[in-house]
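Visitor: sequence isn't available, so here's the structure alone:
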């Protein structure tokens, strides 16, 4: 028992590395605040194009894009961007590679969510709005997208939580997020307590969001049954 406490719950180690791990947490929050909006915006663009454009070539191209990046491992994508682009004389910082890789990966997932949301809006809503003289883009922006977001909001939140967890892979390209800070501290102190500390912080941050998401999903199911 003493060995478990020493190697995994060492208070002196926690006190020593806590400021360093918190610095990594701030980078994680900053990274999440950057990549989640990028993923949402690019995913919405992909969904809207697939929903509005009637050209088959465009539609099949979007389907291929979504399927490809949903199937391509994000860790491999990140390493490819970081180590492969310099051969094409494209120099990106580690943070830029993470942002680009996450945007490509997340746009496919967010795009599928938004596509399902847009399809869930009854076409009668569009026809009624068009009959009032609104232009097609106005109907899309003011009528269809707001309803689509409301219908799939729990899925958007769920995917956002997954993105936060996914930021841990940024450590492979030396972005100093929380896992990177914890691993560095572990290698310096020869003690895995910093990893346990980072895991505990992730749990404290994400568990309330997961619980709130569960309640939100339950409330939405109840509303759908009533309707």
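Guide: Received it, and whenever you're ready, just let me know what you need. As the structure is a prediction and not an experimental result, all values here were calculated from the model. Residues are numbered from 1 along each chain as shown.
Visitor: going forward, measure contacts between C-alpha atoms and count neighbours the same way
Guide: Fine.
Visitor: quick one: residues contacting the spatially most central residue of the chain.
Guide: Geometric centre of the chain, nearest residue: residue 163, 2.8 Å, by CA atoms, centre = their mean. By CA atoms under 8 Å, 6 or more residues apart in numbering, the residues touching residue 163 are 32, 36, 106.
Visitor: give me the subset of the residues you listed lying in helices.
Guide: Judged by DSSP state H, helices contain the following of the contacts of residue 163: 32, 36, 106.
Visitor: ok, now how distant is the last one from residue 126?
Guide: Residue 106 sits 28 Å away from residue 126 when distances are taken as CA to CA, to the nearest Å.
Visitor: more crowded one of those two?
Guide: Remark: of residue 106 and residue 126, residue 106 carries more neighbours, 29 against 16, as counted by other CA atoms under 10 Å.
Visitor: one step back: and the contacts of residue 163 as CSV, adding distance to residue 182?
Guide: Below are the contacts of residue 163 laid out as CSV (distance: CA to CA, whole Å):
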residue, distance to residue 182
32, 18
36, 23
106, 25
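Visitor: so what touches the helix or strand containing residue 67?
Guide: Element membership for residue 67 (DSSP states H and E) is helix 56-71. Helix 56-71 has contacts (CA under 8 Å, 6+ apart) with 46, 49-50, 53, 104-105, 107-109, 111-112.
Visitor: take a look at this one as well, against the first:
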């Protein structure tokens, strides 16, 4: 009897990659630059969008957002309150957004009223890595409260991102986290990654992030 092997994982990721490329082309046709924001639950993804949006607006950008969560609309309501075009995506049992979901979200947004799209991915440091959604840049945010070994535990995530953010730097001493170690680990896994240190409660580092994502 002949055995047939089918690499289901490979076919799924390849299909996602093709859809991601179509998403990017669709965005570019409308003059939109998209930023995929990755990180664990509680790292500061939603607050990052909240703090970044007014800075971008002050620079003349028309901002929109897609908010991913397994369930509910808590984060969506926070972003929607910024009075920007926002689409909520619930993934159910899936621990990441994929390009197909984002494709559908794009068709519910007023793309002609957006030139910079912020995509808040589902809170997870593993699953989103292999599922690009069509963004032009990927940003990963970690907080010192996750432990200073969080970067080293998720090397694939940092290899796939252009910008790495270390958040809640004001709490590093209280939780015994070494910011220096986190920076070194980021550079060890991705020598080209651009690193920022932020305290999103005060807005420290947000202007610098706006510089990086709008280049």
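Guide: Thanks, I have the structure now. This one's a predicted model, so the numbers in the text were calculated from it and none came from an experiment.
Visitor: got a TM-score for the pair?
Guide: Taking TM-score structural alignment, normalised by the length of structure 2 as the basis, the two superposed chains have a TM-score of 0.25; 97 aligned residues with a CA RMSD of 6.0 Å.
Visitor: in the helix or strand encompassing the residue nearest to the centre of structure 1, which residues are buried?
Guide: Assessed by DSSP H and E, residue 163 of structure 1 sits inside helix 153-166. Within helix 153-166 of structure 1, the residues that qualify as buried are 153-157, 159-161, 163-164, counting by 16 or more other CA atoms under 10 Å.
Visitor: and the residues you listed as a markdown table, adding distance to residue 217 of structure 1?
Guide: As requested, those are exported to a markdown table (distance: CA to CA, whole Å):
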| residue | distance to residue 217 of structure 1 |
| --- | --- |
| 153 | 9 |
| 154 | 6 |
| 155 | 9 |
| 156 | 11 |
| 157 | 10 |
| 159 | 13 |
| 160 | 15 |
| 161 | 14 |
| 163 | 19 |
| 164 | 20 |
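Visitor: what is the nearest of those residues to residue 12 of structure 1?
Guide: residue 164 (28.4 Å; CA to CA).
Visitor: I'd like to know how many residues surround the spatially closest residue to the closest one that is not a sequence neighbour.
Guide: Of all residues not flanking residue 164 of structure 1 in the chain, residue 32 sits nearest, at 5.8 Å (CA to CA, 6 or more residues apart in numbering). For residue 32 of structure 1, the count of nearby residues is 21 (other CA under 10 Å).
Visitor: swap in residue 174 of structure 2?
Guide: Neighbour count for residue 174 of structure 2, taken as other CA under 10 Å: 10.
Visitor: that one: which element?
Guide: Going by DSSP H and E, residue 174 of structure 2 is part of helix 172-175.
Visitor: if you count neighbours, what's buried in that helix?
Guide: residue 172.
Visitor: and the helix or strand just after it, what does it pack against?
Guide: Moving toward the C-terminus from helix 172-175 of structure 2, the next helix or strand (DSSP H and E) is helix 179-189. Judged by 3 or more CA pairs under 8 Å, 6 or more residues apart in numbering; DSSP states H and E, the packing partners of helix 179-189 of structure 2 are helix 150-153, helix 155-159, strand 163-167.
Visitor: next SSE after the host helix or strand of residue 24 of structure 2?
Guide: Element membership of residue 24 of structure 2, judged by DSSP H and E, is helix 8-29. Where DSSP H and E defines the elements, the next helix or strand beyond helix 8-29 of structure 2 is strand 33-39.
Visitor: tilt between the helix or strand just after that next one and strand 33-39?
Guide: Moving toward the C-terminus from strand 33-39 of structure 2, the next helix or strand (DSSP H and E) is helix 45-58. Interaxial angle, helix 45-58 of structure 2 versus strand 33-39 (axes from the mean of the first three to the mean of the last three CA atoms, to 10 degrees): 150 degrees.
Visitor: buried residues, the helix or strand in which residue 104 of structure 1 is found. List them.
Guide: If you go by DSSP H and E, residue 104 of structure 1 is part of helix 94-120. For helix 94-120 of structure 1, the neighbour count (16+ other CA under 10 Å) marks 94-95, 97-118 as buried.
Visitor: got the angle for that helix vs helix 56-71?
Guide: Going by the same axes, to 10 degrees, helix 94-120 of structure 1 makes 120 degrees with helix 56-71.
Visitor: report the distance from helix 94-120 of structure 1 to the chain centre.
Guide: 7 Å (CA atoms, centre = their mean, to the nearest Å).
Visitor: output the contacting helices and strands for that helix.
Guide: Helix 94-120 of structure 1 packs on helix 11-52, helix 56-71, helix 74-84, helix 145-151, helix 153-166, going by 3+ CA pairs under 8 Å, 6+ apart.
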